[in-house]
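S.K.: sequence and predicted structure are below.
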Amino acid sequence: MLAGLIFATEDAGDRAGTLAATLPFGGMTLLEYQARLLIGAGAGHILVAVTRVTPALLGAVNRAAKRGVPVDIVRSAEEAAARAHPLAQFVVIADGLVTTDDVIDRMAHEGKDAILVTQEPAASLERIDARNCWAGVARMPAQRIKDIAAFPPDYDFQSTLLRAIVQAGAEQVMLSAAAVRAGHGVEREGAALASRSNAVLAALTERRTSWADRWVFTRIARWVLPKVVEKGVPGWLLMIGGAATGAGATALIASGFAWGVAVAIPGVAALATGAALSALRGEEKCALMQEALIGLIVGAVVGALGLMEMRADATLDGVILAMVTIAATAIAERSQAVIRRWWGSPAAYLLIVTPFAIADRASWGLAAIAIYAFVTLAAAVEARREKP
C-alpha cells in the first residue's frame, strides 16, 4: 500500500500567521497540489503533519479529501505512527515543496528507503552529507515513523524523520536538471511560489509533443495559463469556449466561408490551455476529454471543407481527401507509437490547411494534409512493427 506524508508546519515568509502550505498555487493551495501529486502516484491514504490547525488548512485538507482518498491531520510522530498502516510505503513531501508528477512517480516505486538529493542548495532543504542536500522528497516504510515516535515532542518531526531515513541506509536518488527547470524547489513566500507555479504550468504544456503544439499552441498556453490561474477561470469554461469556437468555425465553412477554418485556431488553443490546467489540478479525465475535443474539432473542420469543395466542384475529390486525413489520423492516434516531433497531428493539420483555405485553395490544403496524414500513419506503423 502506498501512502503519503505531507509536512505543513512552517509559516509563509511574507504573510504572518499564514501557513506556507495554504498559499495559493495553480488555482488551489500548495497543500492540495501536493496531495494531488500523491494521489496521482497511487497513494491510498495521506497524512498531513502540522503544529497548528488554521481555518485555511482545514479547508485545504477537506478539499483534498474530496478526491476520494482519506486525508488525516496529525500533530506528532506518535499520532502519525498510530494512524499509519503498518505495511504502508510512504512518500514524504517536505513543507513548502513544489515539484511535478514525474518526480513523485519516480519516488513512489516500491522498494527500500530512498531520498531525493541535489547538489544545488536553492532546490533543497538541508544538507545530508558533505556533497548532497535533501531535495524534499523521500520514500520509506511506516516503520520509520514508529522509530521516532518516542522522541521528545520538542524534536522537529520533519528533520528527525529525515535523519532516521538516512541512518537506515536510504538510497540517494539524484534530482534531474529537467525537474529543476520544471519548477522543483522549496518556497514559503507567495511571490516566489507564484513564479514556481508558472514554471510548473510551463512544464505541463510540454505534454503535447508535435511541432504544431510545441511552436504554436504550447507557446499560447504558456502565455495564457498564468493569467487564467490568476483570474480563477474554471477549466470547464475553457472547454466550452473551445468547443463553441470549433462549432462556429464548422458552421462558417458549411455556409460557404472557407476562411472560417481560421476561427478554429483560438478554439484549439483554448482546449490545449484547458488540458494543461486540468492536468495541473489532477483532472486527467477532463484533460483527455479536451485533447479528444481537439481531434473532433479538426475532424469536423476538415470534413466541412471537403463537403464545401464537393459542392463547389461537383466531384468527390474534397470528400475523399478529407476522409483519408481523418481515417489516417484516427488510426495513427490509436497505434500508441512514441510520437516524433515531425509527425502530423490534428493541430498541425489545422495550421497547414488554414492558409490554403483563406487563399480560396482549400482543395490544395486538403491534399497536403491528406499526404501528411498518410506519411505519419506509415511512420507510426513502422515504429510499432517488430524489428528483426
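M.R.: Happy to help now that I have it.
S.K.: CA atoms for contacts and neighbours, from now on please.
M.R.: Fine.
S.K.: for the biggest strand by length in the chain, packing partners?
M.R.: The residue-count maximum for a strand in the chain (DSSP state E) belongs to strand 133-141. Where contact means 3 or more Cα pairs under 8 Å, 6 or more residues apart in numbering; DSSP states H and E, strand 133-141 is packed against strand 89-93, helix 101-107, strand 114-118, strand 185-186.
S.K.: which among these is found nearest to Gly318?
M.R.: Checking the helices and strands packed on strand 133-141 against Gly318 by Cα to Cα gives helix 101-107 as the closest, at 43.7 Å.
S.K.: and that closest one, which residues are buried?
M.R.: Residues Asp101, Val103, Ile104, Met107 are the ones in helix 101-107 that count as buried (16 or more other Cα atoms under 10 Å).
S.K.: ok, stretch 252-263 next?
M.R.: Of the residues in stretch 252-263, those buried by neighbour count under the rule 16+ other Cα under 10 Å are Leu252, Ile253, Ala254, Gly256, Phe257, Ala258, Trp259, Gly260, Val261, Ala262, Val263.
S.K.: okay, one more to line up with it:
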Amino acid sequence: MSFGAIISASRSSSDSTGTLRGNLHFAGQTLVEYQARQASLAGASEILIRVSSVTPGLSQAVDRLSADGIKVSLIRDMITLVRDAPRDRDMLLIGDGVLAAQSYLDALGQIDGNALLVSDDSRASAPFERIDAGQRWGGLARVTPDLLFGTLDMIGEWDLELTLVRAAVQANARRITAPQDDLLEGRVALIDGQQHADLVGQGVVARQPRAGTRTGGAEYYLLDPLAGLLAPVLMRTQVPAMQIRVAAMVAAAIGLVPIELGWPGVGLLLMVVALLLGLVADRLDELALRARSDGWVALVAPALALVGIGLVGDALPAFYLVLLLGLIMVADRWRRVTGTRPWMIFTPASAVILMLGAVLLGSIGQGLTLAMLCAIGSAGAIILRRLPE
C-alpha cells in the first residue's frame, strides 16, 4: 500500500542562533531535506513538511527536492494539512529533528496500519517523548487515514505530532522497538543542535555501505577507495558535490595544456586527479541520499581524459582507441555492463594510468597497442555477457 509522509520542522535548535532543527546542516544538506530523502527512499509518494514559518533554508530545500523528482510541499496550518493530506493512504510521521536509520523507515513503509517506533525507557532514550511507563516514542510513526483525520478533527491547537502519537498508542498501534545500542550509536537520535548533528552525521557516513553500482577498472580498485576516504572529510566541511564535479572538469581541462606543451606525464597525472574528484562527487551524492548524476555533467571529466589520451598518442589508432573507450565509458556509467566483472571493464582511469606508465617508460606506441587490445577485450566481454544464452 502506498503512503505519504509528514515531517515536522518547526522547533528551534538549542544553538544560540536559534536555527530551526530542520535547517541544521546534515550530510551535505539540511536535516529536513535528508529526512525527506529518507522518506522517499522508503516509498513515500508525497511529503508534507509541517512548518511554523517559511524560511529561505526550507524553501531552498523544497526546490532541491523537487528538482530531484520528490513531491514535497510546506504546510503552515491545519486547514492546509486537511486539504492536502491524502485520504486514501497511510502517512509516515517523522518527528522534529529525528534521525533514524533507513532500515526503520523501510520497516514502517512495509507495514499496513498504525505502527510506532519505540525504545525502552532509559538514559539513552531520555530526549524522546514518554508514551507509557516503560517506553518512549522513537520519533517515527505510521498512521492510517482514519486515525489521522479523526485526530485532526479533535485537535484544538497546532500540536499534531504528539497528539497523533498518543492517538496511535490508544489505538494499540504495532510497536517496533529500537535496541538501546541503536540509540547509543546514533542510529536513532533526536538532533537538537549543530554539534550533535555533526556527531550523528559522522556515524551515518561511517556505517553507509559501498554502493553496488560502482564502476569497474582502476576506478573500482584504486580511485574509489580513495574517494571513500576523501568524501566524508569534504562532507564535514560542507563542500557541495557539484563544486567537486566542477573542480574535476577544471583539472581535466588544465591537464590538456601540459600534454600540448610536450609534458604528457604531468597532464595524465592531472587527468587521474580529475577522475578521482569525479568519484568523490559521486560518493558525496550517495552519502546525501541523492541519485548519482549520470548526465553530461558527470561525463565531462572522463571525456576530457580520453581527449588527453588521444593527444598523447597523436595518431589515428589513438583516435580509434578514444572512440572505443568512450563507448565503454558510457555503457559503464549508464549501467549497461550488468554481469561484467569490474576487472573486465577498461575504464578511462585504467587507460590513463596505462598510458602514464607507457610515457614514463618511453613506450607510447606499445602503450597504445596494449590499451587498444584491452579496450577490445573489454568491449567483447561486455557484449558477450549481455547476449542471451
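M.R.: Everything's here; your move. All values derive from a computational prediction rather than experimental measurement.
S.K.: residues in contact with the longest strand of the first structure?
M.R.: Outside of strand 133-141 of the first structure, the residues within contact range by Cα atoms under 8 Å, 6 or more residues apart in numbering are 87-95, 97, 104, 107-108, 112-121, 123-128, 165, 175, 185-186.
S.K.: sorry, back to before: just the ones of the buried residues of stretch 252-263 of the first structure in helices?
M.R.: Residues of these located in helices (DSSP state H): Leu252, Ile253, Ala254.
S.K.: counterpart of the second one over in the second structure?
M.R.: Same thing as Ile253 of the first structure. In the second structure, the residue paired with Ile253 of the first structure is Ile259, using TM-score structural alignment.
S.K.: which parts of the first structure are strands?
M.R.: For the first structure, the strands defined by DSSP E cover 2-7, 24-25, 28-29, 46-49, 71-74, 89-93, 97-98, 114-118, 133-141, 171-174, 185-186.
S.K.: out of the ones you listed, which comes closest to Val224 of the first structure?
M.R.: Judged by Cα to Cα, the one of the strands of the first structure that comes nearest to Val224 of the first structure is strand 24-25, at 15.8 Å.
S.K.: ok so, going back, mean shift of the longest strand of the first structure relative to the second structure?
M.R.: Aligned to the second structure and superposed, strand 133-141 of the first structure gives a mean residue distance of 4.4 Å (mean Cα distance after the TM-score superposition for the first structure).
S.K.: quick one, that strand and strand 89-93 angle?
M.R.: Between the direction of strand 133-141 of the first structure and that of strand 89-93, the angle (axes from the mean of the first three to the mean of the last three Cα atoms, to 10 degrees) works out to 160 degrees.
S.K.: quick one on the thing from earlier: pipe the ones in helices among the buried residues of stretch 252-263 of the first structure into CSV and attach distance to Ala269 of the first structure per row.
M.R.: Shown next, in CSV, are these (distance: Cα to Cα, whole Å):
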residue, distance to Ala269 of the first structure
Leu252, 19
Ile253, 19
Ala254, 22
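S.K.: out of those residues, which one sits closest to Lys387 of the first structure?
M.R.: Of those, the one sitting nearest to Lys387 of the first structure (Cα to Cα) turns out to be Ile253, at 44.1 Å.
S.K.: do I have it right that the closest one meets Trp259?
M.R.: Yes: counting by Cα atoms under 8 Å, a contact exists between Ile253 of the first structure and Trp259, whose distance comes to 7.3 Å.
S.K.: skip the chain neighbours and tell me the closest residue to Met107 of the first structure.
M.R.: With sequence-adjacent residues excluded and distances taken as Cα to Cα, 6 or more residues apart in numbering, Met107 of the first structure is closest to Arg139, at 6.4 Å.
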